[in-house]
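Colleague: Just a sequence and a predicted model for now, questions to come.
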Amino acid sequence: MESLNQTFAALADPTRRGIVAHLIRGEATVSELVQQFDLTQPTISSHLKVLESAGLISRSRKAQTRPCKLEPDGLQALDAWLERFRTVWEGNFERLDALLDDLQDRQPGKEKKP
């Protein structure tokens, strides 16, 4: 549960969500992220440390750069947690669809569906 709390805390910030969304397209260096978000290098680095601590990204070293990449495994706990709710929501929507169909069928002058 602690890793899930870290994930939610990391994604609570809109800049960090933006960084994650940017990294979905592929690796990016800190310099590229600084340009993308129009923030200072120390600010971006601070956000990256939070994302890395939550296991959402990883950073490597290539010559003078530190490319960042998304770590899909870091989102698995979040996805599993949300899946429980998704199942409930889908069941609720299916029951709502059935109720609406039933109400439409009961309208006077309305032909029944085959």
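Modeller: Looks like it arrived, so ask away. Remember, it's a predicted structure, so these values are computed and weren't measured experimentally.

Colleague: drop to CA atoms for contacts and neighbour counts, all remaining ones
Modeller: Noted.

Colleague: Buried residues of the longest helix belonging to the chain, list them for me.
Modeller: Taking DSSP state H as the assignment, the helix of the chain that covers the most residues is helix 73-105. Buried residues in helix 73-105, defined by neighbour count with 16 or more other Cα atoms under 10 Å: G74, L75, L78.

Colleague: Included below, for side-by-side comparison, is a second structure:
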Amino acid sequence: MSRPLASADIFVAIADPTRRALLDKLRLGEQPVKELAEPFAMSLPAISQHLQILCEADLVQMRKSGRQRLYSLNPEPLKQISDWIRDYEQFWQDKLGALGNYLEENPCSDT
């Protein structure tokens, strides 16, 4: 049985702040790699490596137009993260609710 690439893991893909910034830029629409690389102090090959990881995680799609490679956001896989976080939101709401109930039932006295 083959193991999936670590870079195909959506959590690994979004762990890097540069990749999160690239996803934010792609929310504005499809862009070529040169445009995506402008705000970063790194080489085009380094940006391309980040984009490759995002493509492997299916967060970004690439298409060729002539000699250019154009990248666009595919937000659908982010639902996996949203679903995962939602479970923890419910956990913390339950815990905070229980704490609130405890504090109401056991008020602190200022003596």
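Modeller: Yes, it's here. Since the model is a prediction, treat every value here as computed from it, not as a measurement.

Colleague: TM value for the aligned chains?
Modeller: The TM-score (TM-score structural alignment, normalised by the length of structure 2) is 0.76; 106 aligned residues with a Cα RMSD of 2.5 Å.

Colleague: still on that earlier bit, would you turn the buried residues of helix 73-105 of structure 1 into a markdown table with distance to F93 of structure 1?
Modeller: Putting the buried residues of helix 73-105 of structure 1 into a markdown table (distance: Cα to Cα, whole Å) gives the following:
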| residue | distance to F93 of structure 1 |
| --- | --- |
| G74 | 29 |
| L75 | 26 |
| L78 | 22 |
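
Colleague: from those, which is closest to R17 of structure 1?
Modeller: Set against R17 of structure 1, the nearest of those by Cα to Cα is L75 (12.3 Å).

Colleague: Residue nearest the middle of structure 2, spatially speaking?
Modeller: Per Cα atoms, centre = their mean, the C-alpha nearest to the average position across structure 2 is that of I14, at 3.8 Å.

Colleague: Can you classify that residue as helix, strand or coil?
Modeller: Secondary structure for I14 of structure 2, judged by DSSP: H, G, I helix; E, B strand; the rest coil, is helix.

Colleague: In structure 1, what residue corresponds to it?
Modeller: Alignment note (TM-score structural alignment): I14 of structure 2 maps to L11 of structure 1.
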